[in-house]
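Colleague: Sequence plus the predicted model coming up.
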Amino acid sequence: MFMSMTWKDVQSIVIKYAYQYVCQIEAVWPEQESLEDPMIKQKIDEFCLPLKNKLNVRVSLKSLADNPGFFVLMLFHILTVFEREHQYHQAFDVRRIPLPKLFNVFPSPTSHWRSVTLYINEISAFLQGQALPSEKI
């Protein structure tokens, strides 16, 4: 369904309607001539309903801060759908390019060492309030 729509229409639907519908905020259907067909809205509702049912709470900054672990199941559900699309994707399948990006639900630790270069002049400026005099050769 989204393949036949323009990118601007899809973006408008996602930002103005679908996100609010899933998060149970007041969703407003975009007012564009290309989106006046009621079947489009019905299909979007059917597409978003499983996500809305899985979330089953109104999303706000307060609810995210109170219990961030509650939303992990929703992220896992989205990730499973994305992984399924990657698994069944055939090489050179032009109907579904690009594939959605996979993501990590939890931060992944790294063993990459970070290094910081410290110069004595900068450190002394913090400790003494002034930089050391530079030597001229």
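Modeller: Cool, got the structure.
Colleague: alpha carbons only for contacts and neighbour counts from here, please
Modeller: OK.
Colleague: Quick check: buried residues in stretch 21-33?
Modeller: 21-24, 29-30 (16 or more other C-alpha atoms under 10 Å).
Colleague: same deal with stretch 71-81?
Modeller: In stretch 71-81, counting by 16+ other C-alpha under 10 Å, buried: 74, 79.
Colleague: Can you give the contact residues for that stretch?
Modeller: Stretch 71-81 is contacted from outside by 51, 54-55, 64, 102-103, 105, using C-alpha atoms under 8 Å, 6 or more residues apart in numbering.
Colleague: Now which of those residues would you call buried?
Modeller: Of the contacts of stretch 71-81, these count as buried by 16+ other C-alpha under 10 Å: 51, 55.
Colleague: which pair in the contacts of stretch 71-81 spans the largest distance?
Modeller: The largest separation in those, counting by C-alpha to C-alpha, is between 64 and 102 at 22.0 Å.
Colleague: Check the spacing between the most centrally placed residue in the chain and residue 88 real quick.
Modeller: Taking C-alpha atoms, centre = their mean, the centroid of the chain lies closest to residue 103, which sits 9.1 Å from it. Distance of residue 103 to residue 88, computed by C-alpha to C-alpha, to the nearest Å: 18 Å.
Colleague: Over to residue 49?
Modeller: Taken as C-alpha to C-alpha, the span from residue 49 to residue 88 is 23 Å.
Colleague: Comparing those two, which residue is more hemmed in?
Modeller: residue 49 (15 against 8; other C-alpha atoms under 10 Å).
Colleague: helix or strand for the more buried one, which one?
Modeller: Assigning secondary structure by DSSP states H and E places residue 49 in helix 38-55.
Colleague: in that helix, what counts as buried?
Modeller: 41, 44-45, 51-52, 55.
Colleague: is it possible to export those to CSV including distance to residue 83?
Modeller: CSV is the format used below for those (distance: C-alpha to C-alpha, whole Å):
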residue, distance to residue 83
41, 27
44, 22
45, 23
51, 16
52, 20
55, 20
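Colleague: dropping in the other structure now:
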Amino acid sequence: MKREASQAVKCISCKEEGHTSSRSPDCPNHTQSKQEFISSVLGSDSTTFTRKLPVSRAVLPEYQEWLSSRVFTQQFWYSIGQLVTGKKVTHKTAVNDSIKTFFFEDFKEEHPAIVTSKNFTKGYSQPYKIQNVFVNMKKADAEEVAESYCYQKICKGEPEWPEKIELSSLDKSKIETLCNCFEKLVKEKVTLLSLAANPANFARPLWYMLSVYEQEHAEHAPYDVRRLPLPRRFFPFPTPSTRWQFITISINVLNPFVLPGTVQTGYLNQLKQFYRVFSFIKLGFESLNDLKTSQEILFKNLVRSNGFTVDFIFSRKRKNNVVIDGHELKLEDFT
């Protein structure tokens, strides 16, 4: 006879049976997500549209400095990326003219290796160093060790040795040594909140990896079959672009600055955070209650900005196509 389940599923929030957590709509403590809330008010076929305002009118005064200094500092890094790849700096104010002149006329001439013309590929091969130490290890095993143990250890997560891969104490010790080189460069746990709050804190491990990879390429001899394929180099700066960049500001970007360390869940809770930073008066909403109770238009808790203007993303009910019946048009009706 088949054994029946001895325990019923019980919710960790309300302690009732039939569901596992408050994410289930059956839970009394369920908080509606953004999509659930918008669908319940506007229907499942709502449409999206954008309203644009200048930063001075869209952002409350106490947060305007935050938007320009914290969110848009990446414009400087785009310009630096253009310098080291030999491209013309397209941003007029991110880098001083004297720096551009010095770089192109003096520094680059004295140190030509500073400019790279190589095409960097996106991403990098995480288990490369493991495979260099354990040449006979399968690539899939090296990737699993890198993901389950090395990545978690370096990022201050919960590292676990893969159960299906046999590793001796000596093997684990060697892998530990590799991880320690990176781990000391990461000062705090890597999460969406910590990355959004200050991405520069996590730049050092990238530079370290790039220096190791560059050394591998420099020491590589032609026709050297004893080595594994060289690791893919990567570009630590954002990819330079001639287009002016728009930044999407979601609750994950907003949260570290409004309530650091607190993740807001549920549509209404997240709406309150946006209302603390952005002004909706010019958009026809005099209060937070107007935003909550509108039955025709709802804010999607999402904005985009280029540093000068702010695009507010809204949803509204889809309009029904109006069909005119009982009218037969003839040629003479058109003039």
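Modeller: Alright, I've got the coordinates. Source: prediction; values computed, not measured.
Colleague: follow-up on the earlier one: can you tell me which of the buried residues of stretch 21-33 of the first structure are in strands?
Modeller: Within the buried residues of stretch 21-33 of the first structure, no residue falls in strands by DSSP state E.
Colleague: With distance to residue 111 of the first structure added, can I get the residues you listed in CSV?
Modeller: Formatted as CSV, the buried residues of stretch 21-33 of the first structure follow (distance: C-alpha to C-alpha, whole Å):
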residue, distance to residue 111 of the first structure
21, 41
22, 37
23, 36
24, 40
29, 47
30, 47
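Colleague: Which parts of the stretch 51-200 of the second structure are strands?
Modeller: Along the stretch 51-200 of the second structure, counting by DSSP state E, counting those that start in this stretch, no stretch forms strands.
Colleague: just the helices in it please.
Modeller: Ranges of helices in the stretch 51-200 of the second structure, per DSSP state H, counting those that start in this stretch, are 55-58, 61-66, 74-84, 97-102, 108-110, 128-133, 139-145, 151-154, 169-183, 192-197.
Colleague: Serialize those to TSV and add fields for distance to residue 290 of the second structure.
Modeller: Listed next are those as TSV, based on distance: least, C-alpha to C-alpha, whole Å:
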stretch	distance to residue 290 of the second structure
helix 55-58	17
helix 61-66	21
helix 74-84	35
helix 97-102	48
helix 108-110	58
helix 128-133	55
helix 139-145	51
helix 151-154	44
helix 169-183	49
helix 192-197	30
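Colleague: which one in the first structure is aligned with residue 41 of the second structure?
Modeller: Using TM-score structural alignment, residue 41 of the second structure lacks an equivalent in the first structure.
Colleague: tally of neighbours for residue 41 of the second structure?
Modeller: Around residue 41 of the second structure there are 17 residues (other C-alpha under 10 Å).
Colleague: Please tell me how far it sits from residue 156 of the second structure.
Modeller: 42 Å.
Colleague: and if you look at residue 109 of the second structure?
Modeller: From residue 109 of the second structure to residue 156 of the second structure the distance is 42 Å (C-alpha to C-alpha).
Colleague: Tell me how many other residues surround residue 216 of the second structure.
Modeller: That count, for residue 216 of the second structure with other C-alpha under 10 Å as the rule, works out to 14.
Colleague: swap that for residue 37 of the first structure, please
Modeller: Neighbours of residue 37 of the first structure (other C-alpha under 10 Å): 9.
Colleague: can you pull the contacts of it?
Modeller: No contacts exist for residue 37 of the first structure under C-alpha under 8 Å, 6+ apart.
Colleague: That one maps to what in the second structure?
Modeller: Under the alignment (TM-score structural alignment), residue 37 of the first structure maps onto residue 168 of the second structure.
Colleague: What does residue 74 of the first structure correspond to in the second structure?
Modeller: Checking TM-score structural alignment: residue 74 of the first structure goes with residue 205.
Colleague: what does residue 90 of the first structure give?
Modeller: Matched by TM-score structural alignment, residue 90 of the first structure corresponds to residue 221 in the second structure.
Colleague: Quick one: classify its match as helix, strand or coil.
Modeller: Under DSSP: H, G, I helix; E, B strand; the rest coil, residue 221 of the second structure falls in the coil class.
Colleague: Please tell me how far it sits from residue 300 of the second structure.
Modeller: With C-alpha to C-alpha as the criterion, residue 221 of the second structure and residue 300 of the second structure are 55 Å apart.
Colleague: ditto for residue 271 of the second structure
Modeller: 8 Å.
Colleague: for residue 50 of the second structure, same thing?
Modeller: Distance from residue 50 of the second structure to residue 300 of the second structure, by C-alpha to C-alpha: 10 Å.
Colleague: overlap in contacts of those two?
Modeller: With C-alpha under 8 Å, 6+ apart, residue 50 of the second structure and residue 300 have common neighbours 313-314.
Colleague: out of the two, which sits in the more crowded spot?
Modeller: residue 300 (19 against 13).
Colleague: Would you mind finding the match for that one in the first structure?
Modeller: Residue 300 of the second structure maps onto nothing in the first structure, by TM-score structural alignment.
Colleague: SS state for residue 300 of the second structure?
Modeller: In the three-state summary, residue 300 of the second structure is assigned as strand, counting by three-state DSSP.
Colleague: contacting residues for the closest residue to it other than its chain neighbours?
Modeller: Spatially, and ignoring its direct neighbours in sequence, residue 300 of the second structure is nearest to residue 314 (5.3 Å; C-alpha to C-alpha, 6 or more residues apart in numbering). Counting by C-alpha under 8 Å, 6+ apart, residue 314 of the second structure makes contact with 48-51, 297-300.
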